[in-house]
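> Sequence first, then the predicted structure:
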Amino acid sequence: MTVEIDVPPGDAGTPPHRHSGPVFGYVLEGELIYELEGEAEQVIKAGEAFWEPGGDVIHYQAGNNSDDVPVRFVAVMMCAQGKPMLTLVEPEELEARKSRRAPRPANARF
């Protein structure tokens, strides 16, 4: 599945979730705050790419790093047959796995 995703200025994006298979993305415009379980938060700028393995790994954030410029990216998702492309993570699971999340920067936006 290939989709173009627009995230308005200041928007945190989709709540913590996971994908049934790997995801490859490319930022077309703006800056994306991107964080996967076990990895430090990073900013991905227009012209840069990202990927995530999918499966059990939690995708914590894909938010807009700007309060006045939208972010737009393309994502190519390899979905597992018969499984949803995206599943939101319940608060109880986030709490149980909080030790797997990288330390948050002092100036974290979301």
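In hand now; what should we look at? Numbers count the residues shown, from 1 in each chain.

> contacts, neighbours, all on C-alpha from now
OK.

> Check the gap between the closest residue to residue 23 other than its chain neighbours and residue 96 for me.
Take residue 23 and drop its neighbours on the chain: the residue closest to it by C-alpha to C-alpha, 6 or more residues apart in numbering is residue 77, 4.4 Å away. Distance, residue 77 to residue 96, by C-alpha to C-alpha, to the nearest Å: 27 Å.

> Give me the more crowded residue out of those two.
Using other C-alpha atoms under 10 Å, the more surrounded residue of residue 77 and residue 96 is residue 77, with 21 against 9.

> Residue 103: how many residues sit nearby?
12.

> typed the wrong thing, it's residue 61
21.

> Hmm, residue 18 and it touching each other?
No. With contact defined as C-alpha atoms under 8 Å, residue 61 does not count as touching residue 18 (10.5 Å).

> Please compare the first structure with the one that follows:
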Amino acid sequence: MSDNPSRTREPRSTAWQSALTLLQEVEPPFIPAGAHAMTIVIEYPPGDPGTPPHRHSGPAFGYVLEGEMRFELEGEPERVIRAGEVFWEPGGDVIHYQDGNNRDDMRVRFTVTMLCEPGKPMLALVDEEELAQRRDRRAPRPA
């Protein structure tokens, strides 16, 4: 014990032992060599359709902070992800069709951490010709 009363040791917290909540655990198909990580927050106003069809050079992991996001990846049906829920996409060749706001009365905000391949853009839009060539890979659309 120290002779200096101002240096009295505080008891350590044990809150860290129960503070963690696992939201998702996945095994991404690959992490690009030399990848760098980027974490962003995206906010769309009510009813906004979001980013046009695109792909990412590496995997992306996200969490919806507010609202509801309409989410669709190539080969998977469209789904709605609500505040407090998570999503991920493998990146690479997979097309991300939708990340728009599912609500017309409130914004959607979500955060995404992406592992980006060096020398490639974080996001690359997919043109109409490629979408037409790959239309058989898209899950059936809701009626």
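Alright, I've got the coordinates. Worth saying up front: this structure is predicted, and the values here are computed from it rather than measured.

> Superposed, what's their TM-score?
Here the TM-score for the pair of chains, by TM-score structural alignment, normalised by the length of structure 1, is 0.96; 106 aligned residues with a C-alpha RMSD of 0.4 Å.

> hmm, back to that, report the contact partners of the residue nearest to residue 23 of structure 1.
By C-alpha atoms under 8 Å, 6 or more residues apart in numbering, the contact set of residue 77 of structure 1 is 1, 2, 21, 22, 23, 24, 85.

> Tabulate those residues in a markdown table, adding columns for distance to residue 30 of structure 1.
Converted to a markdown table, the contacts of residue 77 of structure 1 look like this (distance: C-alpha to C-alpha, whole Å):
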| residue | distance to residue 30 of structure 1 |
| --- | --- |
| 1 | 23 |
| 2 | 19 |
| 21 | 26 |
| 22 | 23 |
| 23 | 19 |
| 24 | 17 |
| 85 | 25 |
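
> In structure 1, what residue corresponds to residue 92 of structure 2?
Counting by TM-score structural alignment, residue 92 of structure 2 corresponds to residue 55 in structure 1.

> typo on my end, it should be residue 67 of structure 2
Using TM-score structural alignment, residue 67 of structure 2 pairs with residue 30 in structure 1.

> Would you confirm that that match contacts residue 68?
No. When contacts are counted by C-alpha under 8 Å, residue 30 of structure 1 is not listed as touching residue 68 (9.8 Å).

> more neighbours, these two?
Neighbours per residue (other C-alpha under 10 Å) separate residue 30 of structure 1 from residue 68, with residue 30 holding more: 20 against 11.

> For residue 79 of structure 1, see how far away the more buried one is.
26 Å.

> quick one: which helix or strand includes residue 4 of structure 1?
strand 2-7 (DSSP states H and E).

> Please consider this matter closed, and thank you.
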